[in-house]
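**Q** After the sequence you'll find the predicted model.
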Amino acid sequence: MSAAGWFIVLLALVGANLPFLNQRLFGVMPLKATKKSAWLRLGELIVLYFIVGALGFMLEARAGNRFDQGWQFYAITFSLFIVLAFPGFTFQYLVKRR
């Protein structure tokens, strides 16, 4: 696998966990509420999926061999993105804090 492929996998791992590891919107903008809601985290996760996908598409096009994808590709990559978010979800919702 090329360096660009590993870069996208690493970026997907970071992007999938970003909504769960902080209380800021996209890790940058502070919110007025002290804690983000689960719906806001889910919305962030979906937006970050599209951002990582667009970067992957750009890298693929830059390499010169862009391929058309069907709905199956997007269903599988979104499922993989959800699986990559499991460590952040576990840290946010399943780890007990004192």
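**A** Looks like it came in fine. Residues are numbered from 1 along each chain as shown.
**Q** alpha carbons only for contacts and neighbour counts from here, please
**A** OK.
**Q** Now G88: which helix or strand?
**A** helix 86-89 (DSSP states H and E).
**Q** starting at the chain centroid, how far to the longest helix that the chain contains?
**A** As assigned by DSSP state H, the longest helix anywhere in the chain is helix 38-63. Centre-to-centre, helix 38-63 and its host chain are 6 Å apart (C-alpha atoms, centre = their mean, to the nearest Å).
**Q** then this one, side by side with the first:
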Amino acid sequence: MDTNVAAWLVIAVAIAAANLPFFTEGVFGFIPLKPAPGSAEPRPKPFWARLAELVVLYFVVGGLARVLEGQLGDVFPQTSANMFYPITACLFLVLAFPGFVLRYLRKHRH
């Protein structure tokens, strides 16, 4: 796989993964939540569950990036002196912003 293709693949997967928690009501997009007692409809996913999904998906995308980097050559070592993880975590949150806006900040007209 070409380096360019691998980089764009990681970016595309990161955009999709960062927005997934905000566009679906199921956990990770396919596990439905149990309905509230006395209701037939599934309850909406709470914000803390969306945040937990976001953290898990951050590590999934990071794992994919590490695997692709390993296939292309040597994996660059991440030490505590560099700011790789805080920067990528902030970037992942920025990529999640469109989903957050559509879920929580946009007016929902019924």
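**A** Everything's here; your move. These numbers were taken from a predicted model, which means no experiment stands behind them.
**Q** immediately after the longest helix of structure 1, which helix or strand?
**A** Downstream of helix 38-63 of structure 1, the first helix or strand assigned by DSSP H and E is helix 71-84.
**Q** Give me the angle between that following helix and helix 38-63.
**A** Helix 71-84 of structure 1 runs at 120 degrees relative to helix 38-63, counting by axes from the mean of the first three to the mean of the last three C-alpha atoms, to 10 degrees.
**Q** what does stretch 84-98 of structure 1 contact?
**A** Stretch 84-98 of structure 1 has contacts (C-alpha atoms under 8 Å, 6 or more residues apart in numbering) with 12-13, 16-21.
**Q** Pick out whichever of the residues you listed sits closest to T77 of structure 1.
**A** Distance ranking of these against T77 of structure 1, using C-alpha to C-alpha, places A12 first at 9.9 Å.
**Q** rewinding a little: which members of the contacts of stretch 84-98 of structure 1 occur in helices, if any?
**A** Reading helices off these with DSSP H, I get 12-13, 16-21.
**Q** Export these to JSON lines and append columns for distance to A75 of structure 1 and neighbour count.
**A** Below are those laid out as JSON lines (distance: C-alpha to C-alpha, whole Å; neighbours: other C-alpha atoms under 10 Å):
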{"residue": "A12", "distance to A75 of structure 1": "15", "neighbour count": "24"}
{"residue": "L13", "distance to A75 of structure 1": "17", "neighbour count": "21"}
{"residue": "A16", "distance to A75 of structure 1": "15", "neighbour count": "27"}
{"residue": "N17", "distance to A75 of structure 1": "19", "neighbour count": "23"}
{"residue": "L18", "distance to A75 of structure 1": "21", "neighbour count": "22"}
{"residue": "P19", "distance to A75 of structure 1": "20", "neighbour count": "26"}
{"residue": "F20", "distance to A75 of structure 1": "22", "neighbour count": "26"}
{"residue": "L21", "distance to A75 of structure 1": "25", "neighbour count": "15"}
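**Q** Make TSV from these and add distance to S2 of structure 1 to it.
**A** Below are those laid out as TSV (distance: C-alpha to C-alpha, whole Å):
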residue	distance to S2 of structure 1
A12	16
L13	17
A16	21
N17	23
L18	25
P19	28
F20	29
L21	29
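**Q** Which single one of those residues is nearest to I76 of structure 1?
**A** Checking those against I76 of structure 1 by C-alpha to C-alpha gives A12 as the nearest, at 13.5 Å.
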